[in-house]
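**Q** Sharing a model that was predicted from the sequence below.
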Amino acid sequence: MAATEPDYADVLIIGAGISGIGAAYRIHEKNPRLTYTILERRARIGGTWDLFRYPGIRSDSDIFTLSFPYEPWTRPETVADGADIREYLTATARRYGIDQHIRFDTRVLSADWDSTTDTWNVQAQHDGQARTYRARFVFFGTGYYNYDEPYTPGFPGIENFRGEVVHPQFWPEALDYTRKRVVVIGSGATAISLIPALARRAGHVTMLQRSPTYMLSLARIDPAVQRIRKMLPRSVSHQVVRFRNAMVQVLLFVMFRKAPEFGRRLVRNRTVAALPSGYPVDVHFRPRYNPWDQRMCFVVDDDLFEHISDGRADVVTDHIDHVDGDGIVLRSGARVDADIIVTATGLQLQALGGVTLSIDGTEMKPTERFVYKEYLLEDVPNMAWCIGYTNASWTLRADMTARAVAKLLAYMDSHGYTHAYPHRGPGPMQEKRTWDLEAGYIQRAEHALPRSGTKRPWHVRHNYLLDAIDHRFDRIEESMVFGRAPAVARSDSESGAESVA
């Protein structure tokens, strides 16, 4: 029997979350002649917003900047629940016909670049069966963390615990925590959204943290946003609110970074006002680091503080010594009894969704390559990867990335090029962290992501305003190599690579 021909698309998009749906829209908008296929390992649209299903899952940034600029968010919330975000993504994909291009339950395993044909050969699995795809260009909308293995530190004696141990990344639908004693280990964004939801039904919830995290209260529904939406047509108001909220994020970040002591006092004063008189704020809500050295957590409508005030939740700041059959014993000698332990202990970084990359059969480690303009990899042809901001909504950069890829594809098509890649040239380059936070998941695996230089175009920057300016005046030929595969070269004089400095 003859071998089955690989499925071909001009562009292969991996992942049907925010990044993948956004890339499909922008690429098709600017390049309607190009075909595209989206490979999604899960059974539904949503990516992160389909994976995480723990109680209280919500956006940790405002939904107007997290939503797409071309598809207005119509609900009133500024902070949206995870299920509503997933429904928004599903509706957007359906509205623009993107859902017809998605192949669900398809896990990509490897991608190999063939320089004789200037195509990627992508190996995947669908329902346990091997599938091969071929594409001119591959876009990774896979996010930055490991979907299969969250970070769970080894807690001595955890195997002796007689209750249930749960990680939010794999929350059991059937878990009944009604009137149970629940201990949530961690104080990041997951814990802050999870604890108020648990406290409504649980007997008691304890947030157990090694050290405090910055938490800033945010209204679920912003009156100023509602006034703007009443005054202007929907599409216009969405753009105005999106721009306004993006600028607020930038200004707050700059303020906290430039005036950390003022930021400390601001956060502390608002926390004191939200908690009962005499509450030990400086024990449980005074971090050792400066604001935005780690990502800021948002408490929506003071919900966490309200549950602490009414006694349904409390905070314990201590280190775990060991776990026994009935709960957690702390280094101080105190203990926290529990029926359920939730390990909200963070993520594990992972580049390109764990897909193995190779060029002409030789494996290539993405962590050894520098990032170009925050979306291409050094000397890797026809491949882009979407990585969001650490200090603003993911979609702000994701949409810029999608538009940059669409522009690159249009440029290649108009010039007859079949490959393009950024080239750094000889000589060393000063290096910095790709992500400039002191968060535990970054410190644990700072070499899990591609590398960042300190100067453009090799600098991974976390400043939306400067990136937006650069994007508008971007010179597409800068440090790029363009060329044609031998099989499609028009003549000997046109064959080979053409560098544009």
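**A** Perfect, thanks for sending it. Numbering: from 1, shown residues only.

**Q** C-alpha from now on. contacts and neighbour counts both.
**A** Noted.

**Q** For stretch 43-60, measure first residue to last.
**A** Taking CA to CA, to the nearest Å, the first and last residues of stretch 43-60 lie 24 Å apart.

**Q** actually stretch 318-335, not the one I wrote
**A** End to end - CA to CA - stretch 318-335 spans 10 Å.

**Q** same check, this time on stretch 136-151
**A** Separation of the first and last residues of stretch 136-151 by CA to CA is 35 Å.

**Q** mind listing the helices for this protein?
**A** Under the criterion DSSP state H, helices of the chain are mapped to 18-30, 48-51, 63-66, 82-95, 189-199, 223-231, 234-258, 260-274, 281-284, 303-309, 394-415, 440-444, 464-472.

**Q** Mind putting those into a markdown table with distance to Asp10 and mean neighbour count?
**A** A markdown table is the format used below for the helices of the chain (distance: least, CA to CA, whole Å; neighbours: other CA atoms under 10 Å):
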| stretch | distance to Asp10 | mean neighbour count |
| --- | --- | --- |
| helix 18-30 | 11 | 24 |
| helix 48-51 | 26 | 18 |
| helix 63-66 | 28 | 25 |
| helix 82-95 | 19 | 18 |
| helix 189-199 | 38 | 24 |
| helix 223-231 | 39 | 14 |
| helix 234-258 | 31 | 17 |
| helix 260-274 | 48 | 15 |
| helix 281-284 | 53 | 15 |
| helix 303-309 | 48 | 20 |
| helix 394-415 | 10 | 20 |
| helix 440-444 | 34 | 15 |
| helix 464-472 | 24 | 14 |
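
**Q** Reformat those helices as CSV; add distance to Tyr177.
**A** Compiled in CSV, those are given as follows (distance: least, CA to CA, whole Å):
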stretch, distance to Tyr177
helix 18-30, 31
helix 48-51, 20
helix 63-66, 29
helix 82-95, 20
helix 189-199, 8
helix 223-231, 35
helix 234-258, 36
helix 260-274, 27
helix 281-284, 25
helix 303-309, 16
helix 394-415, 32
helix 440-444, 28
helix 464-472, 41
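
**Q** residue closest to the middle of this structure?
**A** Gly143 (5.1 Å; CA atoms, centre = their mean).

**Q** if you skip the residues just before and after it, what's nearest to it?
**A** Leaving out its chain neighbours, the residue that sits closest to Gly143 by CA to CA, 6 or more residues apart in numbering is Ile387, at 6.4 Å.

**Q** The one you found touches Leu396, doesn't it?
**A** No - using CA atoms under 8 Å, Ile387 is not in contact with Leu396, being 10.4 Å away.

**Q** okay, now the one to match up with it:
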Amino acid sequence: MSDVLEATAVQTQGEAETFDVLIVGAGISGIGSAYHLKTQCPGKSFAVLEAKESFGGTWHTHRYPGVRSDSDLYTFGYRFKPWVGAPIASGDEILKYLSSVIAENDIDQHIRYGTLIVRCSWSSSERMWTVETRGSTGGQPKTYKCNFLWMCQGYYDHENPFLPQWPGMEDFKGTLVHAQKWDGSVDYAGKKVVVIGSGATAATVIPAMADKAGHVTMLQRSPTYFFCYPNRSELADRLREIGVDEQTVHRCARLDYLHNLKTLDRRSRTEPDVVVEELKALVRLYAGEEFEFAPHFVPRYRPWQQRLAFIPDGDMFVKMREGKVSAVTDKIARFTASGIALESGEHLEADVVVAATGFNLLVMGGIEFEVDGKPVDWSSTPTFRGMMFADVPNLAWVFGYFRAAWTLRVDLLGDLVCRLLQHADAKGASEIRIVVPTDLADEPLTQWIEDDNFNPGYLMRDIDKLPKRLGDRPEWRHSQDYWMEAEDIPSIDLDGPEFVYR
């Protein structure tokens, strides 16, 4: 049998298809992980289980006006696939990029769409995961088995976004829609639109709706920092101009963006007041020199304690300068028939209200897990590097970065998981178990991430549901420091005291 056939072969145990590896999710994490597995471990059989009817994850789910990336595609894209467009890309452009990765690497034959996982059970006697699924659109239940489970399903609930329950919502006679549940039939032409929120989603929706709507009001509880910059890479443009190949352009532009992000992160800690003034200067380039920042654009936190919303070409502030967009900072008292009553006593008239209020975290896709018949409680389970878990064998979880591009960690963990699988094979082992070293047995379990380091509302609301740090050692937490992990993760000792093979 050829190597290609060996890599795609499956066994049948009763009604269960059996693979070496199952990848959960065909979004940007799952597709990237499938590429790494296919290219670095070509002898491994695998399948990608996807609940939706198409690939893309977030980029399939999110359909609101103007949907685009909030990270540059030189770092949000994969290191192995050059990006050739503008750094901030539309949702459709990202889907085309992912589609080309799938097509170029024959990943499509491995994806099982419409497959919703309901339970994953590990058996130490079999050294296998049993994965129970049902058709997400009512299809028949099906069972899969695998030796290794690679969780790439993301971290939020695609079906149930975060929507506060304000008084009087049922009284509103206009259209109320959450951005994550956008209905393309919503008619906002010439109408008064209120967008609730001021994060990346709001900053995307607002300029996209501004020309067609009568007026758009951004209603926020508290101000946010915005980073305005031209949507192009001068370095990439110059390299292309002198004839450099796209792989090299991608690598150089990627390093340039990473250097700039690292510098911004450091300076936000060491000289936050200077960074604030620089961010204001960039806003003025688009909003005008006379733009007033107070009270709507003076946040109460330092830069990078919450993610900076990137505004390509300053488009939201251009619309403000044109008078098509305005900002209101207040709290909602209640909805009325014709709009929103604010705690200040003011009333916002609205025909359409778009809630850009974020999402709900969903640990491991809400799937029920058990190990040898015992349920796994992720909220009390120590995490190793934010990607494996004490006493949960043969499982890796891809959870990316918040203050750098999510996909940077997809590539890092892709290398590590493949190295781990190869290492286990070399040992003749079929089980890889993370254990807490004896000298850490009495260390306390603490919050998954330090809240003074990064504290957006969507994370703080549900942080208790996430796995836990163990003591103060860096290997027993999920670091949000890409630059540290870029050095640490490739050098992890796979025969260290945390790893047990059998």
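**A** Yep, it's here. Small disclaimer: the values here were computed from a predicted structure and weren't measured.

**Q** TM value for the aligned chains?
**A** The TM-score (TM-score structural alignment, normalised by the length of the first structure) is 0.93; 482 aligned residues with a CA RMSD of 1.6 Å.

**Q** re the thing from before, what's the closest of the helices of the first structure to Met480 of the first structure?
**A** With CA to CA, the closest approach to Met480 of the first structure among the helices of the first structure belongs to helix 394-415: 10.6 Å.

**Q** which residues in the second structure does the closest one align to?
**A** Mapping helix 394-415 of the first structure onto the second structure (TM-score structural alignment) gives residues 406-427.

**Q** So what touches the matching stretch?
**A** 28-29, 32-33, 36-37, 40-41, 75-79, 387, 396, 398-401, 430-432, 482, 486, 489-490, 494, 501 (CA atoms under 8 Å, 6 or more residues apart in numbering).

**Q** measure stretch 89-101 of the first structure end to end?
**A** 14 Å.

**Q** can you map out the strands along the stretch 51-200 of the first structure?
**A** 102-103, 106-114, 119-126, 129-140, 164-166, 181-185 (DSSP state E, counting those that start in this stretch).

**Q** Now do the fifth one: which range of the second structure does it align onto?
**A** What it means is strand 164-166 of the first structure. Strand 164-166 of the first structure covers residues 175-177 of the second structure once aligned (TM-score structural alignment).

**Q** can you give me how far that stretch is from the chain middle?
**A** Remark: stretch 175-177 of the second structure is offset 25 Å from the chain centroid, using CA atoms, centre = their mean, to the nearest Å.

**Q** Against the first structure, what's the mean shift for that stretch, could you check?
**A** Once fitted to the first structure, stretch 175-177 of the second structure is off its aligned match by 0.6 Å on average (mean CA distance after the TM-score superposition for the first structure).

**Q** And the contacts of that stretch?
**A** Asp183, Val186, Asp351, Val352, Val353, Val354, Ala355.

**Q** Report the buried members of those.
**A** Asp351, Val352, Val353, Val354, Ala355 (16 or more other CA atoms under 10 Å).

**Q** what residue of the first structure matches up with the first one?
**A** Think Asp351 of the second structure. In the first structure, Asp351 of the second structure lands on Asp339 (TM-score structural alignment).

**Q** so that match touches Val182, yeah?
**A** Yes - Asp339 of the first structure lies in contact with Val182 (CA under 8 Å); the separation is 6.1 Å.

**Q** ok so, going back, return the most buried member of the strands of the stretch 51-200 of the first structure.
**A** Of the strands of the stretch 51-200 of the first structure, the one with the most neighbours on average (mean count of other CA atoms under 10 Å) is strand 181-185, at a mean of 25.

**Q** Now do Ala396 of the second structure: how many residues are near it, please.
**A** 22 (other CA atoms under 10 Å).

**Q** give the contact list for it.
**A** Leu149, Trp150, Met151, Met387, Met388, Val417.

**Q** Check Tyr133 of the first structure too.
**A** Per CA under 8 Å, 6+ apart, neighbours of Tyr133 of the first structure: Pro6, Asp7, Tyr8, Ala9, Asn121, Val122, Gln123, Ala124.

**Q** how close does the residue mapped onto Arg127 of the second structure from the first structure get to Met364 of the first structure?
**A** Using TM-score structural alignment, the equivalent of Arg127 of the second structure in the first structure is Asp118. Asp118 of the first structure sits 16 Å away from Met364 of the first structure, going by CA to CA.

**Q** same check, this time on Gly311 of the first structure
**A** 54 Å.

**Q** more crowded one of these two?
**A** Taking other CA under 10 Å, Gly311 of the first structure and Met364 do not tie; Met364 has more neighbours (15 against 12).

**Q** my guess is the more buried one contacts Ser358, does it?
**A** Yes - contact criterion CA under 8 Å: Met364 of the first structure and Ser358 qualify, at 4.9 Å.

**Q** give the contact list for the residue lying closest to Asp127 of the first structure once chain neighbours are set aside.
**A** Leaving out its chain neighbours, the residue that sits closest to Asp127 of the first structure by CA to CA, 6+ apart is Asp105, at 6.5 Å. Each residue near Asp105 of the first structure by CA under 8 Å, 6+ apart is listed here: Glu40, Arg41, Arg42, Ala43, His126, Asp127.

**Q** again, but for Val336 of the first structure
**A** With CA under 8 Å, 6+ apart, Val336 of the first structure has these contacts: Val183, Gly327, Ile328, Val329, Leu330.

**Q** Most neighbours of all these, which one?
**A** Highest neighbour count within the contacts of Val336 of the first structure, by other CA under 10 Å: Val183, with 28 neighbours.

**Q** contacting residues around it?
**A** Residues counted as contacts of Val183 of the first structure (CA under 8 Å, 6+ apart) are Val205, Thr206, Met207, Leu208, Val336, Ala338, Ile340, Ile341, Val342.

**Q** What lines up with it in the second structure?
**A** Val183 of the first structure maps onto Val194 in the second structure, by TM-score structural alignment.
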